[in-house]
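Trainee: how would this look folded up:
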Amino acid sequence: MKQEMPLKGLQRGTGEAYDRLQREDLLSRLRFAPEAGHIWLDGKRMFLLHTGAFGTLRQELIETVGPAEARGILTRMGYQSGARDAELAKKVRSDLSYFERFCVGPQLHALEGIVLVEAVKVEVDVERGHHYGEFVWHESVEDEAHIMAYGIGTEPVCWMQIGYASGYASAFMGRSILYREVSCRATGDSACRIIGKPLEQWQDAEEDVSYFRAQGFVNRTVVDFGATQSREAATRNERGAGSQGRHRDARMLIGASAGFNIVCHAIKRVAPTDAPVLILGESGVGKEMFARALHGESSRSDKPFIAVNCAAIPEQLIESELFGVEKGAFTGAVSSRPGRFERANGGTLFLDELGCLSLPAQSKLLRAVQEGEIERVGDTKQRQVDVRIIAATNEDLRDAVERKTFREDLFYRLNVYPVQIPPLRERTEDIYLLMEYFLDRLTKRHRRDVSGFTDRAIDALLAHDWPGNVRELENVIERAVILASDGGSIDVYHLPEIVARSKRRGLMNPSISGQLVDCEELPLRESAANTAAITDLSVRDNLSEEVPAPDLIFAALERHRGNLSAAARELGLTRAQIAYRAEKLGYAGLFRRRS
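Mentor: Down below sits the predicted model:
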């Protein structure tokens, strides 16, 4: 099979083409350093493990936690490994076709001593989200370990390897790809055979997907205001959330990274108790989503969940908001009304941005938390409340205690069970799952037909450090969905904020206009053809039917470092016309004008 494939569109490969691919580029990145006790694969530390030791570990997992839990642990471990190898694949063969880049994964699987891979059929179209992979596995180390312990059985057992294949393909494609083992040597077959395709193309994938989730509540609706909610969910949310958020879409907890799964385990452990929980993490990591998940897993799930943003309530009103007010307590109090504590009675009160509370408000909160008693403003009557407190902050409360801006006794009362949510930049495996989720949700919301992400858009999104975390990612994708053409894909020029920040951080080579280059092992690379075709052409000589208008405008602004007049002359527009278009496309202010 001749390997002269374009860099865009559907690409196919066969076993014969796969067998002809060289492995020297991968072998050259494997380095043994016995003097330091290290083995390196492209700057990532590896280690060797006896098959017998792996078999013992595998058997102990099965006997200790049961086959289903053991399968989940090994599947998720393989998923993490596959996702990391996808980063290497895009970097080591950045100038080759998608097919050649995708085949890095199977080759690495063999290089790492896991299994010998034979490719049967591979179809890859990243922009359209099309994927079909069929492979045969020979001499699987996981089969060997299982057969030694349990002999021939009735169920496929290459759990870690299926996780690897699914994680690798998902990270490579920027969407959820599920591989399934349809034949296995551990069931008496001569070899193992796997088939992979997008998750939505499998009709009965729920059981397979469950092994990728650390807990059952992951990928389950957390805020059920979508049209497909059950009658019970609608009733529960009507009681628990009141009228707030009723126009929002259904939202889910999405993730597969180790950091995400650790948080899920922590929530599952504390949920059945009534202990206060302090959720810590940067702005935008989804602290309220995890709080809602915790409430949903608790014995209070059928009772109200009341959320309070402490930063959004003026200091003079915080007491009445939390504890309620009696009629005539102050000017304007024309009727009595309960506060958030009373409304949350029997359920959960979520206090977001806890560090913004004033010291007087903290004192009153402490009594409510400690004694379970509240007193409305203007009242002398003590009211008993049964409320589970979940607090959240992006501040360092220990530091605030030292600065005397946060009460030490309140801190220790709420810090019974802290849960730290890692930032998105430390959860790369979650980014492409969130990309797919937001793309699907936002195209429906805005009634747009956007097929997916280009390869360089995926690379740019994975390389970004996401200071605004999940909230920023959603914002960026929503804007890209609006900018992208119907029927097209999201490309890097639909991500102007990401490109601009990449330039400032040195991820874009300033000497080569528009060309993304690798920096600090981040996978922000692109096969030069697409980018060079835009930036190195004489823009005015290429008509818009060949290159989309956003490409032309972005390229011209990039070539002239934001000089609107020069870019307008090149495009044959007036300065006012290009300024208007740049503003509409979101490019305004992204480029500094060369003095």
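
Trainee: for the rest of this, base every contact and every neighbour count on C-alpha atoms.
Mentor: Will do.

Trainee: the strands in the stretch 201-350 of the chain, which residues?
Mentor: Here the stretch 201-350 of the chain has its strands, by DSSP state E, counting those that start in this stretch, at 221-223, 251-252, 277-280, 305-309, 348-352.

Trainee: let me know which of the ones you listed is tucked in deepest.
Mentor: Greatest average neighbour count among the strands of the stretch 201-350 of the chain goes to strand 348-352 (a mean of 26), per mean count of other Cα atoms under 10 Å.

Trainee: contact partners of the helix or strand following that one?
Mentor: Scanning forward in sequence from strand 348-352 by DSSP states H and E, the next helix or strand is helix 359-371. Residues outside helix 359-371 that contact it (Cα atoms under 8 Å, 6 or more residues apart in numbering): 318, 319, 373, 374, 389, 405, 406, 407, 409, 410, 413.

Trainee: now residue 71: closest residue in space that isn't a chain neighbour?
Mentor: Sequence neighbours aside, residue 159 is the residue nearest to residue 71 in space, at 5.9 Å (criterion: Cα to Cα, 6 or more residues apart in numbering).

Trainee: isn't residue 339 right next to residue 323, touching?
Mentor: Yes. Here residue 339 lies in contact with residue 323, judged by Cα atoms under 8 Å, at a distance of 4.3 Å.

Trainee: any residues in contact with both of these two?
Mentor: With Cα under 8 Å, 6+ apart, residue 339 and residue 323 have common neighbours residue 376.

Trainee: who touches the nearest residue to residue 495 once chain neighbours are set aside in this structure?
Mentor: Excluding the flanking residues, the one nearest residue 495 by Cα to Cα, 6+ apart is residue 480, at 6.2 Å. Neighbour list for residue 480: 490, 494, 495 [criterion: Cα under 8 Å, 6+ apart].

Trainee: here is the second sequence; please produce its structure so I can put it next to the first one:
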Amino acid sequence: MGDLLSLLRFNADSGHIWLDEHRMMLLHTRALAELRKELLDSLGVKRARGLLIRMGFASGQRDGELAVKERRGGMPVEQAFMLGPQLHSIEGAVLVEKIHVELDMASKHFFGEFLWTNSWECEAHIADFGYGEDPQCWQQIGYASGYTSAFVGRLVAFKEIECRSMGDSQCRIVGQPAEDWHDDEYVDYFRPQRIGEKLIDFNIGLEHLRAVQPRREYDNKLVGVSPGFRAAFDLLRSAANSAITVLLLGETGVGKEVFARWLHDNGPRASGPFIAVNCAAIPSELIEAELFGVEKGAYTGAHHARAGRFERAHNGTLFLDETGDLPLATQVKLLRVLQTGEIERLGSEEPLKLNVRIVAATNVNLQQAMQAGKFRSDLFYRLNTFPITIPPLRERTADIAPLVQRFVDKFCELYGKKLRGLTDRALRDVLAHPWPGNIRELENVIERAVLLAPEGGTIEALHLWGTGSGQQVDKQIDASGQVTLRRGDALAGLCEQVLEQQIDLASLEQRLLQTAMQRAKGNLSKAARLLGITRPQLAYRLKKEGLPAA
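Mentor: This is a model prediction of the structure:
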């Protein structure tokens, strides 16, 4: 990678960027995305796809010629071939990871499988058209095919078998000689076309209306296109029209209550009440009264009869969140309710027959809780009739972008702001974050960012994490030359630099005090605020270091 970077030269005086002897250009990906969108709108999907594939193919051929030149200079064959994926990364198109390569130059045999990360074309298509059923990295497929064809000396065609635009977690491509695909229609995309004549013969506008890919629909409350989300949602949908007890499993913040409410709203009980109760938020001595109600005089202070959550949910749905935290005594009574459909208020001996659908949820491993004696096995098997596991956000990265857009729209409306969305860098930062708090954490971060972003502007990385959060976004180039965005602790990064440069603590403190006083223009109080200490503390430190206090 280092040798390749040495071939990249910027000449601002002449207005040239060179990669070896090939002239290059820097373009905004948003500008390319607008061009791509206009091609789709003007030509229809099939012709735009072919044109973009052939554009990429031509670009790949040029880089393939550069790799062949390096191979002739004595570089090992596979090492020379891998210059192509490295060039694709340097040029900003996508990060390429090799899975498997078979390459025999004598017989011109080739088979390769690669993973793509941070595809600009994927990001552009999702932003403009949403998710669909077909892969969308057309220009990049063309590049990979053109590069490999030039390197091997025969037509090699790549296919994208997984794509983030289809909801997959990553893009995966496979390449082999064109004839091995046994798909003439697909291979035709890589051959030159006389598109001008076809534009005259066909009414492109009408064809576009029939052929342009529709935005994939998702529910107006549940947002998701990833395979994990779709699997959970398909289970949810299949249970909607029945009265079966559903157990929602997953980490805190994955959206269990949103799933439960969708189940209620799309079932036969939609006109009835939806009552949610967080079992972990109610003291153990009050949980039974909250769930089952009380009669007047049932205990000291019970001056009035009161219906519990079960009664209020009659002919509707009761959502029991954090069920794993229920006391054992309450678990016994809950089991009886599930078995008989009847409750008894505290202080009453008259059972009440109720028609309530139970949806339970927990982030506790109930099987481990059973083994520890904290959860009854008979209640577990009763609740576990129809379990649905909602995957954490880190396993459904394809859902992050549409969730971000949903929250941006929501909070812009709430706070009366107009924003243009996230910058490319901010979106990459969001996609790279592990989101331990899942969707709830994402929502909170976006709400803060909407408040911090300027009216009519865009959300930047600093708006996401807040200026006081200690988070920063910077570029990192690893040993393989891969450029990624890294978010880290700014203080930790500063400490690492101090230690690496062997700066002693006394010098660091003295320089920090001087810098604060210079920035505050000698104002002791202002300098103290910059340093996060009191004015007397600063005066003492200045005196100790022999520095002027004004």
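
Trainee: so what number do they get for TM-score?
Mentor: After superposition, the two chains reach a TM-score (TM-score structural alignment, normalised by the length of the second structure) of 0.59; 391 aligned residues with a Cα RMSD of 5.0 Å.

Trainee: so what's residue 314 of the second structure up against?
Mentor: Applying Cα under 8 Å, 6+ apart to residue 314 of the second structure gives the contacts 272, 273, 354, 355, 356.

Trainee: what is the end-to-end distance of stretch 181-194 of the first structure?
Mentor: End-to-end distance of stretch 181-194 of the first structure (Cα to Cα, to the nearest Å): 4 Å.

Trainee: report the distance from it to the chain centre.
Mentor: Relative to its parent chain, stretch 181-194 of the first structure has a centroid offset of 32 Å by Cα atoms, centre = their mean, to the nearest Å.

Trainee: ok, stretch 72-86 of the first structure next?
Mentor: Offset of stretch 72-86 of the first structure from its chain centre (Cα atoms, centre = their mean): 15 Å.

Trainee: and what of stretch 287-300 of the first structure?
Mentor: For stretch 287-300 of the first structure, the distance to the chain centre is 19 Å (Cα atoms, centre = their mean).

Trainee: name the residues of that stretch that come out as buried.
Mentor: 287-298, 300 (16 or more other Cα atoms under 10 Å).

Trainee: helices - which of those land there?
Mentor: 287, 288, 289, 290, 291, 292, 293, 294, 295, 296, 297 (DSSP state H).

Trainee: just put the contacts of helix 359-371 of the first structure in a markdown table and tack on secondary structure, distance to residue 18 of the first structure and neighbour count.
Mentor: Converted to a markdown table, the contacts of helix 359-371 of the first structure look like this (DSSP: H, G, I helix; E, B strand; the rest coil; distance: Cα to Cα, whole Å; neighbours: other Cα atoms under 10 Å):
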| residue | secondary structure | distance to residue 18 of the first structure | neighbour count |
| --- | --- | --- | --- |
| 318 | helix | 65 | 19 |
| 319 | helix | 68 | 22 |
| 373 | strand | 70 | 18 |
| 374 | strand | 70 | 22 |
| 389 | strand | 57 | 21 |
| 405 | coil | 63 | 16 |
| 406 | coil | 62 | 22 |
| 407 | coil | 64 | 20 |
| 409 | helix | 64 | 13 |
| 410 | helix | 62 | 17 |
| 413 | helix | 60 | 16 |
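
Trainee: any idea whether residue 441 of the second structure is helix, strand or coil?
Mentor: For residue 441 of the second structure, the assignment made with DSSP: H, G, I helix; E, B strand; the rest coil gives helix.

Trainee: residue contacts, it?
Mentor: So residue 441 of the second structure contacts 253, 435 (Cα under 8 Å, 6+ apart).

Trainee: quick check: the aligned residue for it in the first structure?
Mentor: Counting by TM-score structural alignment, residue 441 of the second structure corresponds to residue 472 in the first structure.

Trainee: need the strands of the stretch 201-350 of the first structure in JSON lines (columns: distance to residue 437 of the first structure).
Mentor: Output for the strands of the stretch 201-350 of the first structure, formatted as JSON lines (distance: least, Cα to Cα, whole Å):
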{"stretch": "strand 221-223", "distance to residue 437 of the first structure": "12"}
{"stretch": "strand 251-252", "distance to residue 437 of the first structure": "9"}
{"stretch": "strand 277-280", "distance to residue 437 of the first structure": "24"}
{"stretch": "strand 305-309", "distance to residue 437 of the first structure": "24"}
{"stretch": "strand 348-352", "distance to residue 437 of the first structure": "25"}
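
Trainee: so the nearest residue to residue 90 of the first structure once chain neighbours are set aside is in which element?
Mentor: Closest residue to residue 90 of the first structure in three dimensions, ignoring its sequence neighbours and counting by Cα to Cα, 6+ apart: residue 101, at 6.1 Å. Following DSSP H and E, one finds residue 101 of the first structure within helix 98-102.

Trainee: can I assume residue 385 of the second structure is in contact with residue 244?
Mentor: Yes. Taking Cα under 8 Å as the definition, residue 385 of the second structure is a contact partner of residue 244 at 7.5 Å.

Trainee: buried sites along the longest helix along the first structure?
Mentor: For the first structure, the helix with the greatest residue count under DSSP H is helix 67-92. Neighbour counts over helix 67-92 of the first structure (16+ other Cα under 10 Å) mark 70-92 as buried.

Trainee: likewise for stretch 44-58 of the first structure?
Mentor: For stretch 44-58 of the first structure, burial by neighbour count (16+ other Cα under 10 Å) applies to 55, 56, 58.

Trainee: so the second one is in which element?
Mentor: In this case it means residue 56 of the first structure. Element membership for residue 56 of the first structure (DSSP H and E) is helix 51-65.
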